[in-house]
Structures are given as structure tokens and as C-alpha cells.
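Colleague: here is my input, please return the structure:
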Amino acid sequence: MAGDKNEINTKTEGVLDASSPLYIHPSDYPKQLHVNDNLTDSSYVDWSQEILNFLFAKNKVGLIDGTLKKPYKTAIDFMAWMHADAMVKGWLITAMEKDNRSSVKYVSTSIWNDLLKRFCKQSAPRANGLKQSLATMRKDGSSISLYYTRLRSLWDEIHSVLRTPMHL
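Modeller: Modelled structure (predicted):
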């Protein structure tokens, strides 16, 4: 129904506007890998930040954070939403190691919430390990610049781990 709150009015004469979160660029495909390392049991925090950055650049965060709701089957944007959802799901699954991939391949983009619940429990032990590394770090003949860089890296990682990434 035209004007429905769940409908995204981004079509002009049957063509999806490139600024729409439902727009799929011709060069996009589901098996693209957009992170440096696949999701493993110990890489969730870094992995999620890379994926969020990529999805933000692609204007697709709304598909995983719940702000872009699935339209009714009769809505004009239903198929566009389904295509965008499948693309995001493909990107997420491709960026996971095989064991994690097999456990989520049959769910929609709610994969994100499932992954958050599954991996955020590992943040506290990781933060503790990082704090221990920070407490035992020594300059050991390295330059002040290198020592500061290593300290800063630990501080940033601790901060990132303690503030669970984008709780959706």
C-alpha cells in the first residue's frame, strides 16, 4: 500500500534509487569477502567492527540493526528487501570460518543478533588478558614511539572489548 510506514519509497519508474539501503550495486555479490580475517571464536570484536564499517559504507546497516524492517509481501519494495537481505547474509556468512558458518546459514540477517549473543560472552576474559598484557608491558629497549604505539593499541583494544560493539 502506498505510503505505508514499512514501505521504502525509493523507486522511480521501477528503478531502485542508488541511495536506497536496498540498492544492490552491479559489482556486489554474496560471496565477496570484506574483512581481513574470518570470524573465529576469538576474533569477534575486530571482525564485527570491520563488518559494520563495510555495511555502513554499503548503506546496509539498517538490515542488521532492525531499523529497516522487512516489508509486507504485497509491498512494492518486498523483493528489493529480500535481495538486499540475501546479499548481506551472504557477506556475513562468507566472512566466517566454516564452523561458525554452518550454525547460522539457515537464518535471516538476524544472524547479527545471534552472533552478538554468542560471542559477547567472550569479551570479559579477553579484556582481562589485555589488562594483564598492559600491566606487564615493558619498554625493553624499544623507542618511545614504538612503546607508546603498543600501549595505545592495547588501550584501544581494551576499550573496544569492554564496550560490546553495536548491541543491536
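
Colleague: going forward, measure contacts and count neighbours with C-alpha atoms only.
Modeller: OK.

Colleague: from the centre of the protein, point out the most distant residue.
Modeller: When distances are taken from the C-alpha mean of the chain, residue 141 lies farthest, 38.9 Å away, according to Cα atoms, centre = their mean.

Colleague: mind listing the helices for the protein?
Modeller: 44-57, 61-65, 78-94, 98-104, 111-119, 123-136, 144-162 (DSSP state H).

Colleague: could you export those helices as a markdown table, including distance to residue 20 and mean neighbour count?
Modeller: Below are the helices of the chain laid out as a markdown table (distance: least, Cα to Cα, whole Å; neighbours: other Cα atoms under 10 Å):
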| stretch | distance to residue 20 | mean neighbour count |
| --- | --- | --- |
| helix 44-57 | 12 | 17 |
| helix 61-65 | 11 | 19 |
| helix 78-94 | 10 | 20 |
| helix 98-104 | 27 | 14 |
| helix 111-119 | 21 | 15 |
| helix 123-136 | 34 | 14 |
| helix 144-162 | 30 | 15 |
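
Colleague: want to put them side by side, so please do this one too:
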Amino acid sequence: MTDSIPSSNVIDSSNPLFLHPSDHPGMLLVSKPFDGSGFGAWKRAMAIALSAKNKLVFVNGEFASPNDPSQVPLWNRCNDMVISWILNTLSPEISGSVLYVVSARQLWLELNDRFGQDNGAKYYQLQKSLIDLVQGNSDVASYFTRLKTVWNELISINTIPI
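Modeller: A predicted model of the protein is given here:
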């Protein structure tokens, strides 16, 4: 019963420490698992999903472990939940290599360091894809969708070629 819970322990739904009753460690926040390719798209999809859950602050460094001892167990619970959501979207090989990371922030940084390195080869590949893209027999909407997808990925790399 909620009558027996002190009001100081009730967490507002806008608080990052709030977990909805439907939240559970086995949830899949994004439909396509990350297998080592397409990191930029996976990272963007995860950021959107975590933001929708009000948990993006756990991976972007805005919400570190609190100093208030009464809040630490709640923070640990949410941090563990975010870690499990991220691990659920990784291939078994990748998830096994980051299983023992202790915070969602460290996990996010580890994945970004390993797979998020912008490089000239990827930049070149996307530029070539953009140049080689032709409408052919596709309708305008399909062609524009393919063009926009490559263009957005190229912009997201944000690399200045040397």
C-alpha cells in the first residue's frame, strides 16, 4: 500500500531515478542489435530510447552517483537497469567483452571508444555512396529516402578529412 510508504521515498515520474512498473532488465529498447557495424545509427537509436525513458543522463555523464547515501541504492538500481538495456542490444561477443563495466556511463564510453572512431575510410565510403547513388527505376520517395539516409550518416560522422 502506498499509505505505508513515506512521502520522501516516492519518486516523481520526471526524476531519472524513477522506474516505471513495466521497466525490466530484459527490455529491448532498439529493434536492431549492434553487431559491430553501423555504430552511429545504433548509438542514435539508443540515445533516443534512453531519452524517452528519461535515462539518457546515466550515459551522458549528467547524473553521476549521488552523494546522498539514501539515493545511492536507487541510483545503482537505475544504473544497472540502463546497463542491462544496453547489453540486451549488443551481440553476444560484444556484450561479453563489456559485461563487467560498473556504470552505464563507462559502458557508453567504452563502446564509443571502440566503435565510434570516425575515420577517413568510412567518410570516403559514404561520399562514394552518395556520388554513386542513382534514382534508376525507383520512385522519387524511395530515392530521396536512400539519399537522405546516406547524407544524414555523412553529417553525423562530422569528420574533416585530412
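
Colleague: so which residue is smack in the middle of structure 2?
Modeller: Central residue of structure 2 (Cα atoms, centre = their mean): residue 46, at 2.6 Å.

Colleague: distance of the alignment partner in structure 1 of it from residue 158 of structure 1?
Modeller: Matched to structure 1 by TM-score structural alignment, residue 46 of structure 2 sits across from residue 51. Distance, residue 51 of structure 1 to residue 158 of structure 1, by Cα to Cα, to the nearest Å: 19 Å.

Colleague: in structure 1, what sits opposite residue 21 of structure 2 in the alignment?
Modeller: Match for residue 21 of structure 2 (TM-score structural alignment): residue 26.

Colleague: ok, residue 35 of structure 2 next?
Modeller: That one, residue 35 of structure 2, aligns with residue 40 by TM-score structural alignment.

Colleague: name the nearest residue to residue 105 of structure 1, ignoring sequence neighbours.
Modeller: Take residue 105 of structure 1 and drop its neighbours on the chain: the residue closest to it by Cα to Cα, 6 or more residues apart in numbering is residue 93, 6.9 Å away.

Colleague: list the contacts for the one you found?
Modeller: Going by Cα atoms under 8 Å, 6 or more residues apart in numbering, residue 93 of structure 1 touches 101, 104, 105.

Colleague: neighbours of the closest residue to residue 20 of structure 2 other than its chain neighbours, how many?
Modeller: In this structure, residue 20 of structure 2 finds its nearest non-sequential neighbour in residue 13, 7.9 Å apart by Cα to Cα, 6+ apart. Using other Cα atoms under 10 Å, residue 13 of structure 2 has 12 neighbouring residues.

Colleague: residue 13 of structure 2 and residue 19 of structure 2, how far apart?
Modeller: From residue 13 of structure 2 over to residue 19 of structure 2 (counting by Cα to Cα), the distance is 8 Å.
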